[in-house]
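S.K.: build me a model:
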Amino acid sequence: MWTSEGQPLAVVSKSPSSKRAIPNNVKLVVLPGFGNNSNDYFLPEAPQGSLVRSLQNRGWRDDQIRVLPMERLDWLQVFVNGLFDLRFWTSNMAATCPSFRWYLKCVAGEIAEICEESSDTKVVLVCHSAGGWLARAALGYFSQAQADEQDVPRIELERVLGMVTLGAPHIPPPPEVMDMTRGALRITNEDFPGAYHIDDGLFYITVVGNAIAGIKDQRRSPFERTTPTGLAFNSYEAVCGAGTSMGDGLIPRMSAHLDDAIQINLDGVFHSINAPDKWYGSDSLLDRWHDTMLEQIYSSRNMSVRTPNRDFGNVVSR
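M.R.: Sure thing, here's the model as predicted:
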């Protein structure tokens, strides 16, 4: 497997192999993607696709998994806050502008709350879709002590072990393609390129599905339903300008990886919970990135206490 720049991937798909115990002093914070709410990651109607349950099946306790509180209507703030913001209309809006600032504040607040509960607790961010680049923005902007950020808790990077991004669009589209983030992703990349905080001890794992190639629909009628390959084409074209790319059905593979990150391509894995048996949080597929996350947690230089919950090798997925 190779990156779009022709460089070999650091990690490719592999079979489940980890026998690591779950560390007792680590908490996972799940960051929802654009349009998702918190319940999408519990998914009681399709438990085989529940990210939270899949993690619990591997030994993570209930109190070790936090899903960022989110309602679908919260995402309207992106457009409502941008309505009278010239930077929104000119696609020159940083992620700290009102359209996305509310999300970054939620991330910073959640990390701060966890850190206040215990002095030795560490945090790993598990980020779905847009949650991935927004997590990078939150860590970048709110780990800095700035006078104009007094309304936001400062993120202590030494308390964050790293992040896993699942189908996140990390690379902005080319200039000729309208930026759906209105410049926020581009500016985040300019300010905090690649695995920016790797020298601070954070690990970065970027994961993307390699499931479907985009094919433009040849419509005979405007009332014809969009095919899955047609939907992929439209989405890939909006994200990277190349509709015929390969990806997870919404995010093209070429946009989902960061330089210096551990990069994982997952054959047959889709972006959305609409495919509960074949998405990133599916119980049958989770080990394909979860093993790597555990290895990185244990090898992190920021990891201090390593008390296990129970032997991962004895956990049976349900």
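S.K.: for the rest of this, base every contact and every neighbour count on C-alpha atoms.
M.R.: Noted.
S.K.: strands of the stretch 51-200 of the chain, start to end?
M.R.: Secondary structure of the stretch 51-200 of the chain (DSSP state E, counting those that start in this stretch): strands at 65-67, 122-128, 160-166.
S.K.: elements contacting the shortest one?
M.R.: Here strand 65-67 touches strand 26-31, going by 3 or more C-alpha pairs under 8 Å, 6 or more residues apart in numbering; DSSP states H and E.
S.K.: this one next, for a side-by-side:
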Amino acid sequence: MLPTVILPGYLESAIAYLPLQQALQQLGFPTSTVPLRRRDWLSTLGGRPITPILQQLDRTVKQALEQSDTGQINLIGHSAGGWISRIYLGEKPYLGRKELESQAFCHAYPNIANLITLGTPHISQERWTRWNLDFVNNNYPGAFYPSVRYICVAGKTVFGSRISTKWLAYSSYQQTCGVGNTWGDGITPIVAAHLEGAENLVIENVFHSPRSPGLWYGSPTILPSWVSYLS
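M.R.: Below is the predicted model:
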């Protein structure tokens, strides 16, 4: 079984993914989570570069490779962690606005066997995230690298509506894909969570976050829906 690395979602810490990490370990996958704390995201707010997250991801991936003789890993990106992972795979140096050339790096795709994205908004209409998402989608559209298996998992749980109980979903979907009246996981609409050329899955009754009161992508009863795609 290949080593597996989990990259948390935006403003989330590694501790929220400990149950998923432990579940994958019990299935035989040596699994680690990028050791992010919530405050590690603060420097990326307002559309600023996500270089600090890429650096921690790179360190975690290299540690996983050093501890294994496989030469490749599985990479799981939740929410924003999915599109950040796509930047990490890329050959073109990632340079956030006003960053120096010396800070740029990536080119990890030879080391990634499978990229699984969970509830990732691969597109956005929101101005603070457009720069980064335009970078990845313009440079690496769809399931870009043939050597990498892309698996994109979406949730079909909440239909966005202007009524009060569905307003958060409606607003989030609208900011993401431009349409509020659509299905998604309460945060990411299905249409944004899939990539052309990927193996695109839809799972019903899963919510976006590991902190959601109900089931989420990493819940024990949901895990069998996508874990078989890991090597």
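S.K.: before we move on, the earlier item: and the strands of the stretch 51-200 of structure 1, which is most packed in?
M.R.: Scoring those by mean neighbour count under mean count of other C-alpha atoms under 10 Å gives strand 160-166 as the most buried, with a mean of 27.
S.K.: circling back: between the strands of the stretch 51-200 of structure 1, which gets nearest to residue 272 of structure 1?
M.R.: strand 122-128 (9.4 Å; C-alpha to C-alpha).
S.K.: structure 2: matching residues for the closest one?
M.R.: Mapping strand 122-128 of structure 1 onto structure 2 (TM-score structural alignment) gives residues 72-78.
S.K.: just how off-centre is that stretch within its chain?
M.R.: Using C-alpha atoms, centre = their mean, to the nearest Å, the distance from the centre of stretch 72-78 of structure 2 to the centre of the chain it belongs to is 9 Å.
S.K.: also stretch 151-167 of structure 2?
M.R.: Counting by C-alpha atoms, centre = their mean, stretch 151-167 of structure 2 is centred 18 Å from the centre of its parent chain.
S.K.: which parts of structure 2 are helices?
M.R.: 18-26, 51-66, 80-89, 127-139, 167-177, 190-193 (DSSP state H).
S.K.: distance from the last one to structure 1 after superposition?
M.R.: Once the two structures are superposed, the average separation between helix 190-193 of structure 2 and the matching residues of structure 1 is 0.5 Å (mean C-alpha distance after the TM-score superposition for structure 1).
S.K.: which part of structure 1 matches that helix?
M.R.: Helix 190-193 of structure 2 maps onto residues 253-256 of structure 1, going by TM-score structural alignment.
S.K.: mind checking what residue 16 of structure 2 lines up with in structure 1?
M.R.: Under the alignment (TM-score structural alignment), residue 16 of structure 2 maps onto residue 40.
S.K.: who touches its match in this structure?
M.R.: The contact partners of residue 40 of structure 1, by C-alpha atoms under 8 Å, 6 or more residues apart in numbering, come to 50, 273.
S.K.: how much space between it and residue 262 of structure 1?
M.R.: 26 Å (C-alpha to C-alpha, to the nearest Å).
S.K.: go on, residue 114 of structure 1?
M.R.: 26 Å.
S.K.: now swap in residue 59 of structure 1 and tell me
M.R.: Counting by C-alpha to C-alpha, the gap from residue 59 of structure 1 to residue 262 of structure 1 is 23 Å.
S.K.: go on, residue 153 of structure 1?
M.R.: Residue 153 of structure 1 is 29 Å from residue 262 of structure 1, where distance means C-alpha to C-alpha.
S.K.: again with residue 60 of structure 1
M.R.: Separation of residue 60 of structure 1 from residue 262 of structure 1 (C-alpha to C-alpha) stands at 23 Å.
S.K.: how about residue 123 of structure 1?
M.R.: Note on residue 123 of structure 1: its distance to residue 262 of structure 1, by C-alpha to C-alpha, is 18 Å.
S.K.: same check on residue 208 of structure 1?
M.R.: According to C-alpha to C-alpha, residue 208 of structure 1 and residue 262 of structure 1 sit 11 Å apart.
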